[in-house]
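Undergrad: Got a predicted structure here, sequence first:
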Amino acid sequence: MAEMKVNFQNLKNSSLPTWLGLVFGSWVGLVWGSLISAPVGIGFGVLAGSAFGGFLAVPVWGTVWGLVGLGRQRENAIRQQGIKLLKEDDPLAQRVYALASQLGLKTRPWVGVMPHNNAYAIGAHADAALVVIGQPLIDSMNEAEVDAVIGHELGHIANNDMRRMGLARSFQNSLVWYLGFSQTVQSWGRWILTWLSELFVLRLSRSREYWADAIGAALTSKEHMIGALERLHHGPELSEFERSNARLMFRGVAGGSLLSTHPTLEERRAALQAEIYLKQIPLLKNHDGRPLQTPVSLPKAEDIAYAKSKAE
């Protein structure tokens, strides 16, 4: 079997622009909160001074707390979420490793199975990532659709989306926590900043799903990615666990509103069909300019758990 190989080196996966945006956004929020809450006639220097402590504290707290939390994610998930961790020689784990190689990842993520009809990836970086696939999803999808879901989750790893989202949530918590001690910013000002930051985090979450879909499609095909999305969309309602962790999930809260964690099925399908993001995924190419296809060593179909379930 041959599959396209993603040019990992040219993938725009740095989390630095996101971090800089979070720092700048926190500063704007602090200054705005001070301005709207200050008495009439107060000087700008006084306002800047009242927010100055947060200029340093919020970025430092947001960065440190975010990275510490991300560093513990993988072990905490295994311990608390009922995940069955697969051994390296498990056929499904081998499938994940093969697709990770096509994506250009140099390390093998941990692979686990959960009882929920969903999938997600967590970890501070590619060297400490965990890919979790739901057993109901494995049982209901065909091989290519499962591969598309795996590719989607590997896309989050390659794109550094776990770090982006972890830092965004940590910065939000740090900003709100700092403002809670502020004697300058009034309660309604803090409420507005809390909601504005929440809308930013949710918008970031929705945008990253499009890119992960595109990588899943690059590793399989856009038809298989669309098929996986449609099958999940028509599956059972989200469990309480899935809703509480919706930002991490392959399928999240997708109501088409600003409060949604994911784009709607129609939006994701349209983006894939038009190849809006797929065209921007860098692929390794032959000397003639065609995408490079390399042979992939995969487990035999009859040895793979989801293939067995289809045959039974």
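TA: Yep, it's here.

Undergrad: Please count neighbours and contacts with C-alpha atoms only from this point.
TA: OK.

Undergrad: I'd like to know how far the residue most central in space within the chain sits from residue 16.
TA: Centroid-nearest residue in the chain, with CA atoms, centre = their mean: residue 161, separated by 4.4 Å. Distance, residue 161 to residue 16, using CA to CA, to the nearest Å: 12 Å.

Undergrad: then this one, side by side with the first:
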Amino acid sequence: MFKRIVLFLATNLAVLALLSIVMAVLQNVFGVTLGNNGALLVMATVFGFGGSFISLMISKWMAKRSTGAHVIEQPRNEAEQWLVTTVRRQAEAAGIKMPEVAIYDAPEINAFATGPSRNNSLVAVSTGLLRAMNRDEAEAVLAHEVSHVANGDMVTMALIQGVLNTFVIVLARVVGRVVDGYLNGNREGGPGIGYYVIVFVLDMVFGLFASMIAMWFSRYREFRADAGGANLAGRQKMIAALERLSQTYGESTLPKQVAAFGISGAVGHGLRKLLMSHPPLAERIQALRDAPVAPVRGTVVG
């Protein structure tokens, strides 16, 4: 946990340093009046990184609360025992601490992983998955989620979102100052009403582009988790699990704050595809089929 906090602080300081340099250049070289830079950077930090950091820290609690997930403390039946045993084995193979294992009531085939760190995480599966998938397919889904944890995807996603939020807040207000000053003849004094209108519009426009960047990473991490799941459970099992998802998948009932962490999500077309958290299942299946075969441990590759 301490390492994650240090990483957040280091990233935050690096972003603030870069923004400070950019704003200094705008003021001293181009003569752009930006107002109180210190206050702007503090606000960007609090609302940009602060929100992402808090969301990360409470992610497990929010996931349990929003889905009604039941954490398996003591397995009550053979299925729960299998889930715990499988996740424990995969976590050991991935080099992470045992995640909490939970089941939540939902009709669709789905699962998710969340948590503030690789060693403080939650892996949950839906009751629909347990009913519809055989053990090989379910094993691959669990391996996919354990791979998300091992890759540190939750922390990386929070860092990316924090950086993007900070840039959106600062850039919208910097551009707003410049445009407002130009429209009002570079007059001195506080910003006019036009400034607040411009900032409101730019927050939405820049926020849209920021969302595209965040969702690009989200799609990339799904391919990476599929590859990790194939390494932990076997390529054919991972392909079979994704094929089963493609045959039976419907609209996810996962809450919005958890949906991006599910094994499957809604897919759009055209420009809408840029805002989707998951790539099409057909692309994920093809990527696994096209991936080079990993050598078996203990063999010699010539």
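TA: Cool, the structure landed. Keep in mind it's a predicted model, so treat the numbers as computed, not measured.

Undergrad: care to give me the TM-score?
TA: Overlay of the two chains. TM-score (TM-score structural alignment, normalised by the length of structure 2): 0.73; 264 aligned residues with a CA RMSD of 3.8 Å.

Undergrad: just to revisit the earlier point, residues shared between the contacts of residue 161 and residue 16 of structure 1?
TA: Jointly contacting residue 161 of structure 1 and residue 16 under the rule CA atoms under 8 Å, 6 or more residues apart in numbering is no residue at all.

Undergrad: Setting the sequence-adjacent residues aside, check what's closest to residue 118 of structure 2.
TA: Among residues not flanking residue 118 of structure 2 along the chain, residue 149 sits closest, at 5.3 Å (CA to CA, 6 or more residues apart in numbering).

Undergrad: so where do the helices sit in structure 1?
TA: Taking DSSP state H as the criterion, structure 1 carries its helices at 16-37, 44-80, 91-103, 135-140, 143-158, 161-180, 187-219, 222-233, 240-244, 265-274, 305-311.

Undergrad: Surely residue 26 of structure 2 is in contact with residue 35?
TA: No. Residue 26 of structure 2 is beyond contact range of residue 35, at 11.7 Å (criterion: CA atoms under 8 Å).

Undergrad: Not counting sequence-adjacent ones, nearest residue to the residue nearest to the centre of structure 1?
TA: The shortest distance from residue 161 of structure 1 to any non-neighbouring residue, by CA to CA, 6+ apart, is to residue 208 (6.8 Å).

Undergrad: That neighbour -> structure 2?
TA: Taking TM-score structural alignment, residue 208 of structure 1 has residue 221 as its aligned residue in structure 2.

Undergrad: Tell me how many other residues crowd that match.
TA: Neighbourhood size, residue 221 of structure 2 [other CA atoms under 10 Å]: 22.

Undergrad: cool, and residue 30 of structure 2?
TA: Residue 30 of structure 2 has 9 neighbouring residues, counting by other CA under 10 Å.

Undergrad: quick one: contacts for it?
TA: If you count contacts by CA under 8 Å, 6+ apart, residue 30 of structure 2 has none.

Undergrad: so stretch 115-125 of structure 2 aligns onto which residues of structure 1?
TA: Aligned by TM-score structural alignment, stretch 115-125 of structure 2 falls on residues 123-133 of structure 1.

Undergrad: Now do the matching stretch: everything it contacts.
TA: The contact list for stretch 123-133 of structure 1, computed with CA under 8 Å, 6+ apart, reads 67, 70-74, 83, 105, 107-114, 118-122, 150, 153-154, 157-158, 160, 162-163.

Undergrad: 6 Å instead, please
TA: With contact meaning CA atoms under 6 Å, 6 or more residues apart in numbering, stretch 123-133 of structure 1 is reached by 70-71, 73-74, 107, 109-113, 119-122, 157, 163.

Undergrad: Among the residues you listed, which pair sits farthest apart?
TA: Across the contacts of stretch 123-133 of structure 1, the longest distance by CA to CA is 22.2 Å; it joins 113 and 163.

Undergrad: among the contacts of stretch 123-133 of structure 1, which ones are buried?
TA: Neighbour-count burial within the contacts of stretch 123-133 of structure 1 applies to 70-71, 73-74, 109-113, 119-122, 157, 163; the criterion is 16 or more other CA atoms under 10 Å.

Undergrad: Relative to residue 234 of structure 2, how far out is the aligned partner of residue 269 of structure 1 in structure 2?
TA: Superposed on structure 2 with TM-score structural alignment, residue 269 of structure 1 falls opposite residue 285. Per CA to CA, residue 285 of structure 2 is found 13 Å from residue 234 of structure 2.

Undergrad: do the same with residue 246 of structure 2
TA: 19 Å.

Undergrad: what's the burial count for the match of residue 269 of structure 1?
TA: With other CA under 10 Å as criterion, residue 285 of structure 2 counts 20.

Undergrad: returning to what we had before: what lines up with the residue nearest to the centre of structure 1 in structure 2?
TA: Using TM-score structural alignment, residue 161 of structure 1 sits opposite residue 153 in structure 2.

Undergrad: just residue 193 of structure 1 next, same as before
TA: Aligned by TM-score structural alignment, residue 193 of structure 1 pairs with residue 206 of structure 2.

Undergrad: Now do the contacts for that match.
TA: Per CA under 6 Å, 6+ apart, neighbours of residue 206 of structure 2: residue 168.

Undergrad: If we use 8 Å, what do you get?
TA: Residues near residue 206 of structure 2 by CA under 8 Å, 6+ apart: 168, 172.

Undergrad: cool, and residue 290 of structure 2?
TA: For residue 290 of structure 2, the contact set (CA under 8 Å, 6+ apart) is empty.

Undergrad: what residue of structure 2 matches up with residue 94 of structure 1?
TA: Per TM-score structural alignment, residue 94 of structure 1 is aligned with residue 85.

Undergrad: mind listing what residue 113 of structure 2 touches?
TA: Residue 113 of structure 2 sits next to 121, 122, 123, 124, 145, 146, 148, 149, 261, 262 when contact means CA under 8 Å, 6+ apart.

Undergrad: ok, now with 6 Å
TA: 122, 123, 145.

Undergrad: As a markdown table, those with neighbour count and distance to residue 166 of structure 2 would be great.
TA: Below are the contacts of residue 113 of structure 2 laid out as a markdown table (neighbours: other CA atoms under 10 Å; distance: CA to CA, whole Å):
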| residue | neighbour count | distance to residue 166 of structure 2 |
| --- | --- | --- |
| 122 | 26 | 28 |
| 123 | 26 | 30 |
| 145 | 28 | 29 |
